[in-house]
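Colleague: What shape does this take:
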Amino acid sequence: MGVLSQYIEKPVEEGGAGIATVQVSLIRPVSETVKPPRALWVPFPLGRPLGPPNRPDVQLDVLRRTLGLVNKTAGPVLEDYPDTLVEDTPPEEGWSCPVTFPSAEPTTGAEAAAAQLRTEAQLLRPWFDEGLRTRGRTTVGISGKGVDSIEEMVDILVRFAMDGSMAVPDGYAQSMPELLRLLTADVRAFYSEAAISKPGAGFPDPEALEEWFFLETAAGGVIYQVRERLLSADMLVLMAHVLDDDDIDSRLALLPGTAAAIGEGVVHKPGISRELLRETALAYQEGLIGRLTRSFVPIAMRDRHDERKKTTAGS
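Modeller: I've put the predicted structure just below:
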């Protein structure tokens, strides 16, 4: 955004729009490097640029201070949001999911895994409906279908994760494997919106919500498996193009040594269909290999799958 702001502020004769810009900064070192024309740094977590929930006084104050920067004619300007107002924000109560799921057990069959996810969805649905009633809106639906199709969505994810199925039921505009990204977004939105809808409960910070979803739900485990299957296809295509392990790690944004550690297993992994390999090869030709795979699991959770396995084994 900082670079875009600089472009927008350029005079019209230089290709810009000649319009003054302001922005909220969540990561101060980035703003210090990019030097946007006018920015207000706020000490809030990612995902909450205007401050904590249920604090309209703080949120409006952030907006007023940000918009007020437009009066600064000389830049770049990077101001800090005053700590005194942040300290006045009461601490949030502890958060916990309103539903207790049955203990997750390792599953090998698609039917068993799908049944586990359907159970989670059924337990969460009343809380999702409560949240929808309270908020009046939902972000579920970017796949082309709404919350009434959530069980179908998890079935598609499970069958790809377990068997590599590329089948797409009627009603979805997107094809595989791109559809997987949209389904994942809808499933995560459903779980998250349900989990935060218990009246009177504390509101979780984004990190706590991510950890709950990826480490404690069966759906989170399936999405890890979806990513692993897509990653295997990416690696096979790169191996076929004679990239060495270090190059593969770099191209796929993996930790150093990952390709060397899992490459042999990837070669012999079942369930990588010709159709998936073809789509992956096309992505390679377009310079987009790895883009889809990276969209499933947040960076902070990407290398924590082993924690989930240990938790499951100990439950």
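Colleague: hey, let's count contacts and neighbours off CA atoms from now on
Modeller: OK.
Colleague: Do I have it right that Ile248 meets Leu238?
Modeller: Yes. Contact criterion CA atoms under 8 Å: Ile248 and Leu238 qualify, at 6.6 Å.
Colleague: The two - which one has more neighbours?
Modeller: Ile248 (24 against 21; other CA atoms under 10 Å).
Colleague: Now do that one against Leu292, distance only.
Modeller: In this view, Ile248 and Leu292 are 15 Å apart by CA to CA, to the nearest Å.
Colleague: To check against the first, give me the structure of this:
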Amino acid sequence: MIRIHTEKTNPPRALWVPFELGRPLGVPNDAAFQQRVLRAAFALLDREEGPVLVDYPEDVPDGADGLSEDEMTGMVCPIDLPRMPDANAPASELGQALFAEMDSLAPWYDLAVRTRGRTTVGPSELDLKVAAKFVADFLDDQETPAPRDDLVKGRVLKLAYEDLKAYYGEAITAQPGYGTSLRVENWLFNETAFGKVLWTLRRICRESDDEYYQYLGRNSIVPDRQVDLVERAAQVAE
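Modeller: From the prediction side, this is the model:
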């Protein structure tokens, strides 16, 4: 929750939490911690007058993510991933590296599904390898046909790469000590072949004449904070 937004909207009851954006209940997979947050939120219903904005007093414990804040922002992945393509690798090589990388992550993804009993992969309604092939082929030829004909190509493209993001995220977080979501994000966009695919896709979409592709390139493919990190690193290098 972003506090200033809550202050401006002034809801009847609100609990401000100091956790990372996107994790409103705090520590992942920690039922006791999350229940304490929920109980604090429900306790606001007992307040007779409002509006009420209360600060939650408990932060995520040091080391709860398995890594200290002094460690690097990326994460060391124990999975033996295939060799990363060169910076200027052709689309065909990126695609081959993507498929090999997905195979390496498959056991961890399967473990995640078994452990959690669910997956967020699937909105594209495509087999993951079909989704990956479509995204990889699109890098080389933007006229490549979509594997679904009931949706416009741009929509299929977005669903395909979002399914792949979910696959990678669930696979890596099945491992002990996977770190915060930012560390997972840093790993995905900077240490994987899929990350290279996404950066390339972002550039292609931003340079496209198609307004929807331009929108994806600006707002969807790579998170703003990753773009900011790259831009700041480039400024330092200068």
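Colleague: quick one: what's aligned to Ile79 of structure 2 in structure 1?
Modeller: Under the alignment (TM-score structural alignment), Ile79 of structure 2 maps onto Val99 of structure 1.
Colleague: That match: neighbour count?
Modeller: Neighbour count for Val99 of structure 1, taken as other CA under 10 Å: 13.
Colleague: For the stretch 151-300 of structure 1, just list every one of the helices.
Modeller: 178-195, 206-216, 218-240, 245-251, 258-267, 274-285 (DSSP state H, counting those that start in this stretch).
Colleague: Looking at structure 2, which residue reaches furthest from the middle?
Modeller: Residue farthest from the centre of structure 2, counting by CA atoms, centre = their mean, is Glu48 at 39.7 Å.
Colleague: Regarding the aligned residue in structure 1 for it, what is its secondary structure?
Modeller: In structure 1, Glu48 of structure 2 lines up with Thr73, judged by TM-score structural alignment. Following DSSP: H, G, I helix; E, B strand; the rest coil, we place Thr73 of structure 1 in the coil state.
Colleague: Quick check: the gap between Thr73 of structure 1 and Glu9 of structure 1.
Modeller: Remark: distance between Thr73 of structure 1 and Glu9 of structure 1 (CA to CA) = 11 Å.
Colleague: got it, and Phe190 of structure 1?
Modeller: Distance, Phe190 of structure 1 to Glu9 of structure 1, by CA to CA: 39 Å.
Colleague: out of these two, which sits in the busier spot?
Modeller: Phe190 (24 against 17).
Colleague: What does that one correspond to in structure 2?
Modeller: For Phe190 of structure 1, the residue aligned by TM-score structural alignment is Tyr167.
Colleague: For its match, which non-adjacent residue is closest in space?
Modeller: Excluding its sequence neighbours, the residue lying closest to Tyr167 of structure 2 (CA to CA, 6 or more residues apart in numbering) is Val121, at 6.1 Å.
Colleague: That neighbour and Ala166 touch, don't they?
Modeller: Yes. If you go by CA under 8 Å, Val121 of structure 2 and Ala166 touch, sitting 5.7 Å apart.
Colleague: quick one, which of the two is more surrounded?
Modeller: Val121 (20 against 15).
Colleague: what helix or strand is the aligned partner of that one in structure 1 on?
Modeller: Counting by TM-score structural alignment, Val121 of structure 2 lines up with Val140 in structure 1. According to DSSP states H and E, Val140 of structure 1 maps onto no helix or strand at all.
Colleague: so Val140 of structure 1 sits right up against Ala189, yeah?
Modeller: Yes. Between Val140 of structure 1 and Ala189 there is a contact under CA under 8 Å: 5.8 Å.
Colleague: what residues are shared contacts of those two?
Modeller: Counting by CA atoms under 8 Å, 6 or more residues apart in numbering, no residue touches both Val140 of structure 1 and Ala189.
Colleague: returning to what we had before: got a list of what the residue nearest to Tyr167 of structure 2 touches?
Modeller: Going by CA under 8 Å, 6+ apart, Val121 of structure 2 touches Asp163, Leu164, Ala166, Tyr167.
Colleague: Now tabulate these in a markdown table and tack on distance to Val113 of structure 2.
Modeller: A markdown table is the format used below for those (distance: CA to CA, whole Å):
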| residue | distance to Val113 of structure 2 |
| --- | --- |
| Asp163 | 14 |
| Leu164 | 15 |
| Ala166 | 12 |
| Tyr167 | 10 |
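Colleague: So for Ser208 of structure 2, what's the nearest residue that isn't a sequence neighbour?
Modeller: Distances taken as CA to CA, 6+ apart place Gln214 nearest to Ser208 of structure 2, at 6.1 Å, with adjacent residues excluded.
Colleague: That neighbour contacts Glu207, doesn't it?
Modeller: Yes. Applying CA under 8 Å as the test, Gln214 of structure 2 and Glu207 come out as touching, 7.0 Å apart.
Colleague: And those two? Which one has more around it.
Modeller: When Gln214 of structure 2 and Glu207 are compared for neighbours, Gln214 comes out ahead with 18 against 12, by other CA under 10 Å.
Colleague: Could you measure from the more buried one over to Arg203 of structure 2?
Modeller: Distance of Gln214 of structure 2 to Arg203 of structure 2, computed by CA to CA: 9 Å.
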